[in-house]
Every structure is written in structure tokens, then in C-alpha cells.
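A.B. asks: Can you look at this prediction? I've put the sequence above it.
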Amino acid sequence: MSFRLGLTGSIGMGKSTTAQLFAEAGCDVWDADVAVHRIYGKGGSAVEPMRALEPRAVIDGMVSRPSLRALIAEDPTLLARIEKIVHPLVAQDRKEFVDAARSDILVFDIPLLFETGGNKAMDAVVCVSVPAEIQQKRVLDRGTMTLEQFEQIKAKQMPNDDKVAQSDYVVITDTMDHARAQVQAIVNTIKAGLSDA
């Protein structure tokens, strides 16, 4: 029986990097965003159901995220219908990952873990964190969004302090070496617990 470790954190906190560190430490990692890209991509399981729901959402045989955003802005009720299609397909993708996984620690990289109640399915949760000013600088340095867009995304996410308070472990991603040491310590702690079980 594998240990299920949820990995979460707000935008710009260093979650993708931390997921990579868990993979380097020998854990199998499932990424919710990558799963969505997979089911939205050419031949993905969401393409035909989405085409049936809203033909304008599918461009070049793939579900287009920019088109979806525009369509949801046009008709906010569309989001719930999209989620009815996407959530079961993502759950199926996650099940296939679990069935194929070989590691004793499975890491589930899910940005909205607490917001969606996904933490209840985990044995423990890790939250990645940095001070707010570092978070903002990282996001804006990417050059992909404005301060206003960043604030809108942050407003939709549970406050970082609440995520940290509800998590079993916290990884501070101020430097790569510090983050790596914390990840290794978490893996060691979990493995020690598994060997005692």
C-alpha cells in the first residue's frame, strides 16, 4: 500500500520545482495540470465530450484553454458543465497513475487541493511557501501576467497562511538547496513511518 502525499501551494510558491525534487527523491509524481493537458490534447479523452458540449472550445482537434476562458466569460454557467466532463476524466487519469505507480510514496501535485477537498484522500499534505513579496516577484518576473491578473488568481485561492496551517509539512522554497533538504527530510520521515507500520 502506497503513501499518498498531497502537494499544494499558491501560484509562484515553487510547487512545480518541489514536485521535481520529490521525483528526484524516488517518489512517483502525478500532476493535475499535466493530466488536464493530456485529456485536452489531440486524442485526449475530453476532446469529443467537450466538442459535444461547446464546439467552439475545440480547435485543431484539441480543447483550447483560451477559447474555454472566453466562453466561460460569455456564459458563467458553462464552467459547471465543463467540470462535470473534466473531473471524472481527471479522476480516471489519477487512478491509472496509482495502478501503474511503483514507488512507496505517491505525490499528487494539485494546486487547488484544499479548495476541492482533495486533501481528504491524502495520507498527508505538503504545502510549498515563500514570503508574499518573493511570490509576487517570481510571478511578475515570468512576464506572463500583470499584477492585476496575479491578484485575481490569488483571490480565487485559499490564503497561503490557511494552507500552511492545514498542512502536515511545509517546504520553504527560498533556495533550491533548502527546498531539496526539506523534501528529503519529508521522504525520510514518511519512509521511516512506513517501515514501522
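C.D. replies: Perfect, thanks for sending it.
A.B. asks: all contacts plus neighbour counts: C-alpha atoms, from now on.
C.D. replies: Fine.
A.B. asks: tell me, how many neighbours does residue 181 end up with?
C.D. replies: Close neighbours of residue 181, defined as other Cα atoms under 10 Å, add up to 13.
A.B. asks: Same question for residue 90.
C.D. replies: Residue 90, neighbours per other Cα under 10 Å, totals 21.
A.B. asks: swap in residue 112?
C.D. replies: Neighbour count for residue 112, taken as other Cα under 10 Å: 18.
A.B. asks: can you pull the buried residues of stretch 133-153?
C.D. replies: Within stretch 133-153, the residues that qualify as buried by neighbour count (16 or more other Cα atoms under 10 Å) are 135, 136, 139, 140, 150.
A.B. asks: Filter those residues down to the ones in helices?
C.D. replies: 135, 136, 139, 140, 150 (DSSP state H).
A.B. asks: got the residues you listed as TSV, with distance to residue 56 columns?
C.D. replies: Below are those laid out as TSV (distance: Cα to Cα, whole Å):
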residue	distance to residue 56
135	35
136	34
139	30
140	31
150	27
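A.B. asks: here's the one I want to compare it with:
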Amino acid sequence: MKVVALTGNIGSGKTTVARELERLGAEVIYADELARQARAALAPEICRAFPDACVGGRPDDRRLARRVFADPEARRRLEGMIHPWVRRAVLERLERLAQSANPPELVVLELPLLFETGWNPARDGVLVVAAPEALRARRVAERSGLSLDEFRARDAAQLPQEEKVRRADWVIVNDGDLDALRARVQRWYAEVVREASA
């Protein structure tokens, strides 16, 4: 069972790449989905720390994001709650997959903050998805309705894309249409699965 981390900056197309890898047969663990579960599980703790970002005793994602991306100390405080929960969940899932009767050939950990947190449980390498900044900003505006300032605040909270590319074992550039991206992902998948079974 080969375990690879997938990361990239906001709007790069990580999730699109992850979904295509899933379609091709990889097992994908989505840290953002686990983080949503963590926010629900830790709602009382988060609302005690950030009462202005909660509605009806539950964290409001948009308010919480505005609060923590405007204040690095608040972001560190929130991450101190969420990250340990997500890490435990990732490790438990990896253990279950490794112990299963038919482990997948490839497990992909979609970890948007892989380099920022300094935690990488993927022993077999890092795949970075990269895209031009203007294209990433446009995608985020279309997908989430974030303004350019909101995009820039979130992007600034991440390691610069160039540094992620430098640290990567593999890079997929997402600067074209969906068909071009899928073709690049399929080539990468074929190469990595071939290496895993060699």
C-alpha cells in the first residue's frame, strides 16, 4: 500500500485531482472533510473560544474563517483544536486500510496544510497541484464567492506555491481545462501505481 500526500494552495485544483484519483481507483482521505467533522465534534470548545463566530451554538464556517484569517493568533488557537483531531482520524483510517483484507494499491491523503503544519504521515512522497495565482483567484471566486481580498488572506496563510513545488516529489500543473488536468492525473496515477506494484 503506497501512501502519498496531495497538497497545493487554495484554488489550485487539489480536490478535482483527488476526485479523479478516486475515480481511477485510489483510496482518498480528505483532511478538509475530517476538519468539518472536527468542527462539529468540537463545537462547544470552538464556540467558547470564538463566540462571535457561532450561531445557535454551532460554528458558522464563513464567520469563523473571517475571524481566524484576519488574526494569526486566533488561527493558531483554532488549529490547535482541529489539527490533533484530524491527525488522529487520518492515522486511524490508515491503520484500518493497512489491516484490511484487500488494502488499496494507492492511498492519497489530501492535506491542504501539509507543509504548514509540518506533519506528513505519507511515507511515499508528496504530490503538489500548482496553478497561476490569477486563475486560482478566479476559481475560488466562482466556487466559493470569496472576494480577491479574502482569497489573498487565505493564500497568504499558506506556504508560497513556489516553495511547495520546490519540496514536492511530483507536480501537476493545472493551468488548462478539465480534460487536460484529467490526462495529467491519469499519467501520474499510471506511473505511481506501476512503481507500487513493481
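C.D. replies: Done, it's in. The shown structure was predicted, so the numbers you read here are calculated from the model rather than taken from an experiment.
A.B. asks: Can you give me the TM-score here?
C.D. replies: In this superposition the chains share a TM-score of 0.81, using TM-score structural alignment, normalised by the length of the first structure; 192 aligned residues with a Cα RMSD of 2.7 Å.
A.B. asks: Now for the ones in helices among the buried residues of stretch 133-153 of the first structure: which two are most distant?
C.D. replies: Spanning the widest gap among those are 135 and 150, at 10.1 Å by Cα to Cα.
A.B. asks: Now do the contacts for the residue most central in space within the first structure.
C.D. replies: Compute the mean C-alpha point of the first structure, and by Cα atoms, centre = their mean the closest residue is residue 110, 2.5 Å away. Residues in contact with residue 110 of the first structure, defined by Cα atoms under 8 Å, 6 or more residues apart in numbering, are 6, 7, 8, 31, 32, 33.
A.B. asks: So the closest residue to residue 122 of the first structure other than its chain neighbours, which state does it fall into?
C.D. replies: Among residues not flanking residue 122 of the first structure along the chain, residue 4 sits closest, at 5.1 Å (Cα to Cα, 6 or more residues apart in numbering). Look at residue 4 of the first structure: counting by DSSP: H, G, I helix; E, B strand; the rest coil, its state is strand.
A.B. asks: Settle this for me: residue 4 of the first structure is touching residue 120, isn't it.
C.D. replies: No - the pair residue 4 of the first structure and residue 120 does not pass the contact test of Cα atoms under 8 Å, sitting 10.6 Å apart.
A.B. asks: More neighbours: these two, which one.
C.D. replies: Neighbours per residue, other Cα under 10 Å: of residue 4 of the first structure and residue 120, the larger number sits with residue 4, 18 against 12.
A.B. asks: got a list of what the aligned partner of the more buried one in the second structure touches?
C.D. replies: Per TM-score structural alignment, the equivalent position to residue 4 of the first structure in the second structure is residue 3. Neighbour list for residue 3 of the second structure: 106, 107, 108, 109, 122, 123, 124, 125 [criterion: Cα under 8 Å, 6+ apart].
A.B. asks: Would you map the helices across the first structure?
C.D. replies: Assigned by DSSP H, the helices in the first structure fall at 15-24, 32-40, 47-53, 65-74, 78-100, 132-141, 147-156, 160-166, 176-196.
A.B. asks: That'll do, ta.
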